[in-house]
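**Student:** Sequence isn't available, so here's the structure alone:
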C-alpha cells in the first residue's frame, strides 16, 4: 500500500477507535456515575481525537511497518495514547473544574487495546497466513542470542533464502528448552553432531556476531564432524552500518579459525599522525604494501607516494585507490628501485614525506637461500638507502616492516631482515627521525604464502603439500598486519621493535586440514603429502629472542622488544664487506651477524 493511501486509512481507523473508546468507556461506567453531561462528553471526545492525531504524527505512528512490530512500537503507542488522554484530562479540568478520572482510565485501556490490537493483528495475520511456501532446507542455528533470534526471524519469513531454522544450540544452560519464534534451544555446542543426525540438518549457521576466534575454531571443529554445510553470520559492524543484511551469510574462512582475536587500534591517534600529511610507502604494489596504502587512505593523508619496482603492481594499486580517493588525496605513483641510493634521495627529497613505511623486501625463505646476493641488495642495502634518505631529508617517522623470521635466524632471508632492523636501530641513536621496526608472523593470503598455494592444490584435486606434520607458524591477516604497521608509527619513540601478540602458533598441517574441509572436501578426498623441511626453514618461529623480551605491553596486544646495543663500526664494517664475499662466505656471515655471535668468522669478515 502506498504512503498516500496508508496514512489516511490509518487516521480514519484511529478516529473510529478514539470515539468508540471514550463513549464505550463512559457507558460502561455510566451506571456508577452520578453525572451525565453530553456537552462535556462531546468536547472531551473531540479533544481526544485531535490530540491523538497530533501525538500519532509526532511519534510517526502512521509510518511504522507493523508487520515487523515489536516492543518498541508498543511503547510508541503507549506514549501517544497516554499524552492524548492527559491532554483531554487537562481540558476537562480547565473547562469543567473536574477530571473524570475513571472514565479517562477506562478510555485509556480501551484505546490501548484497540489501537495496539489493530496494529499487531496485521503482524499476526502475516506471520500466520503469509509465510513463504517454497521448500526450505533444515537449518541449525548456533547461538540463541539476539543475533541468532534476528537471523531466525529473517530466515522464516524470507522468500530469498531457502533455509528454515528448526533448532538452536547454545552453551548457556539457562536457555535450554526455551523457544524463540517456535524454535527450541535443543542443547549445547557438543550436541551438534547428534542433532544434525536426528533432525536431518542440511545447514549449520554460526550466528554469534561477537564470537571470538578461539571459540569459532572450537565450534567449527564440532560442526565439521557432520556432513552439514557450515555458514557464518556476517560481522555485527557490517550489519549495523548497513553494508550487509543479517541473512547475508558467508562461508567460514581460515581467518575465522586463527584462535586469536584481532587487535583494536587507536584510530584517533593514527588520524592525528596521518590526516593531512604526506606519506610514502615502498613496495606499495606488494601484498602488505598495497594493504598499508588502503588502510592509510581511510585517514585521508594529503599526499601518498606509491613507490615500487614493479610497473604493473604499482599501476594496479594506483588505479584502485584513484577510484575512491582521488578527490581527497594526491596519489603519486613512483617507479623506483630501493637499491638505487640516488633515486631514493631524489624521491624523498622532492616529496618530503612525514612518514615512510618501508615494505619493499624479498621474503621467501627457500628462494633467498639460493639467491643470497639479491636478499642482501634488497633487504639490507635497500633498507639502508631509504633510511639514510629519510634521515637526510628530515622525515619524522620511518617504519620498517620486519618478520618473526628475524629472530635467531638460521636462514638468509631472516638474517637480512634482522640486519635491516640493526641498521634502523643504529640510526635511531643519532637521527632526529624516529626509526622503528614492526615484526609479525606469516600473513594469510600474501604472495608466496601457504594459503594461495593450498587453494591451487585443492582446486586440482591435491595433494596438499606440507613440509612437516609438526611445523608451526604464527598467522595474521593482511589488513591486521597493515594496521599494526600504521599503529606502530604512532607509538614510535625511536629504536623500538614492535611485536603483535599473535596468540598461539598454528600447525601448518591443521591449517591445511581446515582449508580442505572449508573447500567442501573431506580429508579422504584430498590427501596431505609431507615433503620435508626445506633449506633454511625452522620447525617453529619466535617473535622475540630471550634478550629482547619484556612483559609489559605498550598498547593492547602490542609488545616492544628491548633495544639490544649494536656497535655501529661492527655493523657497517660487515655490511661493506658483504659486497665482496663469495656466496658461502656471505651466508655464514649473515647468520652469524644476525645472531650477534662474536665468533672467529665475524672477526675475519671485518
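**Tutor:** Yep, that arrived. From a predicted model like this one, the values you see are computed outputs, not experimental measurements. Numbering: from 1, shown residues only.

**Student:** switch to C-alpha atoms for all contacts and neighbour counts from now on
**Tutor:** Noted.

**Student:** all strands of the stretch 101-250 of the chain, in order?
**Tutor:** Ranges of strands in the stretch 101-250 of the chain, per DSSP state E, counting those that start in this stretch, are 137-142, 163-169, 179-180, 183-184, 203-206, 229-232, 250-251.

**Student:** tilt between the second one and strand 137-142?
**Tutor:** Note on geometry: by axes from the mean of the first three to the mean of the last three Cα atoms, to 10 degrees, strand 163-169 and strand 137-142 are set 30 degrees apart in direction.

**Student:** same for strand 163-169, what does it pack against?
**Tutor:** Strand 163-169 sits against strand 137-142, helix 146-156, strand 183-184, with contacts defined as 3 or more Cα pairs under 8 Å, 6 or more residues apart in numbering; DSSP states H and E.

**Student:** re the thing from before, got TSV for the strands of the stretch 101-250 of the chain, with distance to residue 556 too?
**Tutor:** TSV is the format used below for the strands of the stretch 101-250 of the chain (distance: least, Cα to Cα, whole Å):
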stretch	distance to residue 556
strand 137-142	30
strand 163-169	33
strand 179-180	38
strand 183-184	39
strand 203-206	28
strand 229-232	27
strand 250-251	29
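
**Student:** Quick one: distance of the strand or helix carrying residue 42 to the chain centre.
**Tutor:** Assessed by DSSP states H and E, residue 42 sits inside helix 38-58. Helix 38-58 sits 52 Å away from the centroid of its parent chain (Cα atoms, centre = their mean, to the nearest Å).

**Student:** Included below, for side-by-side comparison, is a second structure:
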C-alpha cells in the first residue's frame, strides 16, 4: 500500500468535536492568564478561587459564540484571513457574553480589567492554535512531488492561485517563478523564488533545465504572448491551467497545452442567466444554420438553459448528423429535431416551423467566405444571405415567434465586397419585415471573425504550418477583430434577450489583431519558428479590406445594460422586400456580375466595390 498521504482526508485534529474542547481549554487558560496579568503575575488566593468559580461563564459564552459563528465549519489546515476574521467576531461576542454574565451576577470585587484582557488573550491563543495547525498539517502533506522541472510564468498574485492545484501532481515540480513585474524579482512565494522577469525566460529555462513553462497570467494578456515568444526561442512547451468549463468536464486539474484562445481570449462573458433561463427554459427554439460553427455553439448554449424542444435546420447532411450525435449524448432529456433544409425554400421552412411553433428563432445560415462570394458565386450570396433571411424572418412572424435574431457581420459595415453587401441588405430586409409582424422582436447582431470557425484563417494557417509552410498572409498591415466561438454565441443570446425590434447590436470585439501576428503566434504554438515555417505575403484578395469596421459612416452607438453590447443607431434603411424578392427571382441562375453589383449599390448605398 502506498505511504503517500491521501489529499483531502481530514486528520483527527481537524474533527470539529476535538477542536471545540481544544478551544475551550485555551479559553480557560486565557481566563487564568488574564487574572495573572491583572495582579502583576501573583494572583492572590481569594482571586484564584474567584477565577475558578467564574470560569464556567467564559466557557459557556465562548462555546455559544464559536458555535454560533460557524467557526468549526473551517478546516484548520486551510486557515486564512477570512477564517481568522470570523474567529475575531466570535471571540468578541464571547467576551461580551462573558462580561454580561459576570456583571449581571454582580460578583463582588471582580476585577473588570480581566473582562478586557481575556478576549484579547483568547483571540491570540485560538489564532495561534490555528496557525500552528496549518503549519503542522501542511507540512504533513506533499509540497510538490518529484516530477519534471516547471517554470511558473506570471505575477506573484497569479502564481499564488495556481500553486495549490499543482501540489500532489506527480508530473511537475515548480522550480521558480518568472514574473512580468520587475519589482517582484527576488521575492518568494510558498518557498518558491521569483527568479527573473519575462525577458530572462530563455536563459532561466536553460539554467534550471525546465521541461515546460506554466503560464498563469490572465487570458489575452501581454504576459501570455511574451511568454510564448520567449519559450519558443528554446523550444519550451507552454502550458496553462484548465478553464472553468474544463474543470467541470474533468475530475483532474492537470495543466494543458496553451491554445490560441488562451492567448487572444478575454474575460468571460457575464450573462443574464436568470433572464435567459426565463426566455428559453421549457420553450421551443429554432436555429437555422445549426450545423455551422456559430449555429452549433448556439445550440449547445441554448440546450444548457433547459429548452424543451430544439429544432435544428441545416443544408449540410453531415453537419446536422454530427450535431444530432453530440446533443443526444450531452442533453438526452431535450427533444432535438434535426432537419436537412435550405433557408432559400420558404415553404419548407414554414412547414417545419408550423409543426413546432418556436417562440425564438436564431438565423445563423449564411455564406460568409468573401473571395468565394466575390466572383462566380455572387448570386448564391444573395439567394442565401438575403432571400434566406427574408424567408426565415417571415416564417418567424407567421408562426408568432416572440423573437428573431439575425447573425450579421462587421463586413456589412461600409461593404466593399458582395458578401458584406449581401449581409447589410439582410439587415435592411430584417428591419422591413419587423414592420409586417409587430408581435415579433427582430434584432441583428454584428461581430467580427470567430477563432476556429469554418473557413477562418486559423484552420488555414494550422494546415499550412503542418505542411511546413509557407503561411500565406495577404498583407503585412491587415488587421481583424477576433472573439472565441462560445463568446460570440453567448453574446448573441444576450442580445436576443434584451433587444427591441429593429435594433442592430454591435459586439465589443476588443482590440484588433494583426493577421501576421496571429500567424506568428500559431507558428510558435506549433513549436516552430519563422525560420522553420516562413510567412509569405500574397496581396489583398478581391473585395478584401485592410481594416474591418463595426459602424457605418452615418451610424453611432448607444450603450446597453451589458458592457459588451451596444446598439447601432442611424438612418432608416428599410427596403421594399417584394422588390428584393422579385429582382432575385428574375435575375435567374447566372446574372452578369456588373448587373448584380449595380443593383446591390442601389439597395445598399454605402456599398463601394473595389477593383
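**Tutor:** Noted; the coordinates are in hand. Computed from a predicted structure; not experimentally measured.

**Student:** related to what we said a few turns ago, list the contacts of the helix holding residue 42 of the first structure.
**Tutor:** 11, 15, 18-19, 22-23, 62, 77, 80-81, 83-85, 87-88, 91-92, 96 (Cα atoms under 8 Å, 6 or more residues apart in numbering).

**Student:** Give me the subset of those residues lying in helices.
**Tutor:** Counted as lying in helices by DSSP state H, out of the contacts of helix 38-58 of the first structure, are 11, 15, 18-19, 22-23, 77, 80-81, 83-85, 87-88, 91-92, 96.

**Student:** any chance you could map the strands in the stretch 401-550 of the first structure?
**Tutor:** Remark: strands assigned in the stretch 401-550 of the first structure by DSSP E, counting those that start in this stretch are 434-439, 442-444, 464-466, 472-473, 475-477, 497-500, 506-507, 528-530.

**Student:** want to throw those into a markdown table with distance to residue 379 of the first structure?
**Tutor:** Below are the strands of the stretch 401-550 of the first structure laid out as a markdown table (distance: least, Cα to Cα, whole Å):
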| stretch | distance to residue 379 of the first structure |
| --- | --- |
| strand 434-439 | 13 |
| strand 442-444 | 17 |
| strand 464-466 | 27 |
| strand 472-473 | 22 |
| strand 475-477 | 22 |
| strand 497-500 | 17 |
| strand 506-507 | 27 |
| strand 528-530 | 31 |
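
**Student:** closest to residue 66 of the first structure out of the ones you listed?
**Tutor:** strand 475-477 (42.9 Å; Cα to Cα).

**Student:** Where does that closest one end up in the second structure?
**Tutor:** Counting by TM-score structural alignment, strand 475-477 of the first structure lines up with residues 482-484 of the second structure.

**Student:** re the thing from before, could the helices and strands packed on strand 163-169 of the first structure go into CSV alongside mean neighbour count and distance to residue 254 of the first structure?
**Tutor:** Below are these laid out as CSV (neighbours: other Cα atoms under 10 Å; distance: least, Cα to Cα, whole Å):
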stretch, mean neighbour count, distance to residue 254 of the first structure
strand 137-142, 25, 19
helix 146-156, 19, 22
strand 183-184, 18, 30
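
**Student:** Which one of these lies nearest to residue 70 of the first structure?
**Tutor:** Counting by Cα to Cα, and looking across all of these, nearest comes helix 146-156 at 12.3 Å.

**Student:** quick one, the closest one and strand 163-169 angle?
**Tutor:** Using the same axes, to 10 degrees, helix 146-156 of the first structure lies at 150 degrees relative to strand 163-169.

**Student:** Helix 146-156 of the first structure packs against which elements?
**Tutor:** So helix 146-156 of the first structure, by 3+ Cα pairs under 8 Å, 6+ apart, packs with strand 137-142, strand 163-169.

**Student:** So which bits of the longest one are buried?
**Tutor:** Neighbour-count burial for strand 163-169 of the first structure, counted by 16 or more other Cα atoms under 10 Å, picks out 163-169.

**Student:** I'd like to know which elements the helix or strand containing residue 274 of the second structure is packed against.
**Tutor:** In this assignment (DSSP H and E), residue 274 of the second structure forms part of helix 273-280. Contacts defined by 3+ Cα pairs under 8 Å, 6+ apart place helix 273-280 of the second structure against helix 485-498.

**Student:** and the helix it packs on, how far from the chain's centre?
**Tutor:** Counting by Cα atoms, centre = their mean, helix 485-498 of the second structure comes out at 13 Å from the chain centroid.

**Student:** quick one: that helix to the first structure mean distance?
**Tutor:** Aligned to the first structure and superposed, helix 485-498 of the second structure gives a mean residue distance of 2.7 Å (mean Cα distance after the TM-score superposition for the first structure).

**Student:** just to revisit the earlier point, the helix holding residue 274 of the second structure versus helix 485-498: what angle between them?
**Tutor:** Going by the same axes, to 10 degrees, helix 273-280 of the second structure makes 70 degrees with helix 485-498.

**Student:** Can you identify the element that follows helix 273-280 of the second structure toward the C-terminus?
**Tutor:** With elements assigned by DSSP H and E, the helix or strand that comes after helix 273-280 of the second structure is strand 284-288.

**Student:** That following strand corresponds to what range in the first structure?
**Tutor:** Residue span in the first structure matched to strand 284-288 of the second structure, by TM-score structural alignment: 278-282.

**Student:** Only the buried residues of that stretch, if you could.
**Tutor:** Neighbour counts over stretch 278-282 of the first structure (16+ other Cα under 10 Å) mark 278-282 as buried.

**Student:** from those, which is closest to residue 196 of the first structure?
**Tutor:** The nearest one, if we look at these relative to residue 196 of the first structure and count by Cα to Cα, is residue 281, at 50.5 Å.

**Student:** for that closest one, what are its contacts?
**Tutor:** For residue 281 of the first structure, the contacting residues are 289, 292-293, 304-307, 356-359, by Cα under 8 Å, 6+ apart.

**Student:** what's the answer for residue 490 of the first structure, then?
**Tutor:** 269-270, 273.

**Student:** Now with 10 Å, please.
**Tutor:** Contact analysis of residue 490 of the first structure by Cα atoms under 10 Å, 6 or more residues apart in numbering lists 266, 269-274, 355, 397, 399.

**Student:** ok so, going back, so which pair among the buried residues of strand 163-169 of the first structure is furthest apart in space?
**Tutor:** The most widely separated members of the buried residues of strand 163-169 of the first structure are 163 and 169, with 16.5 Å between them, by Cα to Cα.

**Student:** What's the local residue count around residue 233 of the first structure?
**Tutor:** When neighbours are counted by other Cα atoms under 10 Å, residue 233 of the first structure registers 24.

**Student:** Actually, residue 582 of the second structure.
**Tutor:** Residue 582 of the second structure has 10 nearby residues by other Cα under 10 Å.
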